[in-house]
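Student: Predicted model and sequence below, questions to follow.
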Amino acid sequence: MRVTGRVQGVGFRFMTKMVADQLGIWGCATNEDDGSVVIEAMGPDEALETFIEKVKASPAPYGRVASFTLTEDTTIELRQKFYTN
């Protein structure tokens, strides 16, 4: 998923990781040069649905999601935990 808005420099990736950990989601979140954040997320369907809704609402108190694009990508490398870089 790609998230734009106030999502860099406000703890967005850190808070996204906290939400992922609580829901048993694994993957990664990366800042992009255009100011967006790209999130790769894997986990049980119900947990993923909850995770997506929480990301759309911005898990960071000072963050704000302006747009959200969700794309299923079966080529993403399987990860064992959620990390940010």
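Tutor: Structure's in. What do you need?
Student: can we go C-alpha only for contacts and neighbour counts from here?
Tutor: Fine.
Student: ranges for the helices of the protein?
Tutor: Taking DSSP state H to define them, one finds helices in the chain at 12-23, 45-56.
Student: What's the separation between the residue of the chain most remote from its centre and residue 12?
Tutor: Ranking residues of the chain by C-alpha distance from their mean position (Cα atoms, centre = their mean) puts residue 75 at the top, at 17.4 Å. Separation of residue 75 from residue 12 (Cα to Cα, to the nearest Å): 25 Å.
Student: let's bring in a second one:
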Amino acid sequence: MKKHVHMIVDGRVQGVGFRHYTQLKAMECSINGWVRNRDDQKVEIDAEGEESNIQKFIEEIKKGPSPFASVSNVEVKVVNTPSHTHSFRVKYS
């Protein structure tokens, strides 16, 4: 069953390759959606995929891309509408 989630990632997650890491993990887990930096130094992720893949993706996001990154919190909210995306991309706005 498909699951759609919206995530806010807090910690040292900007300037450490986090968006690129997120995109790679999304492709590995067959996740569609997007990732972007926020003005408050957090990272925002919109992700949709099979429920088991979403869980695996969330666990990878909690780990972070490298020792230079530090994820202190991942807020996950389930979204009840489909995302209608067919790939995973980095948003720059």
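Tutor: Received, thanks. Since this is a predicted model, take the numbers as computed values, not measurements.
Student: rewinding a little: and the helices of the first structure: which comes nearest residue 39 of the first structure?
Tutor: helix 12-23 (8.8 Å; Cα to Cα).
Student: Nearest residue to the residue nearest the centre of the second structure in space, ignoring adjacent ones along the chain?
Tutor: By Cα atoms, centre = their mean, the second structure has its centre lying nearest to residue 45, at 4.0 Å. Of all residues not flanking residue 45 of the second structure in the chain, residue 35 sits nearest, at 4.4 Å (Cα to Cα, 6 or more residues apart in numbering).
Student: before we move on, what about residue 4 of the first structure?
Tutor: The shortest distance from residue 4 of the first structure to any non-neighbouring residue, by Cα to Cα, 6+ apart, is to residue 36 (4.6 Å).
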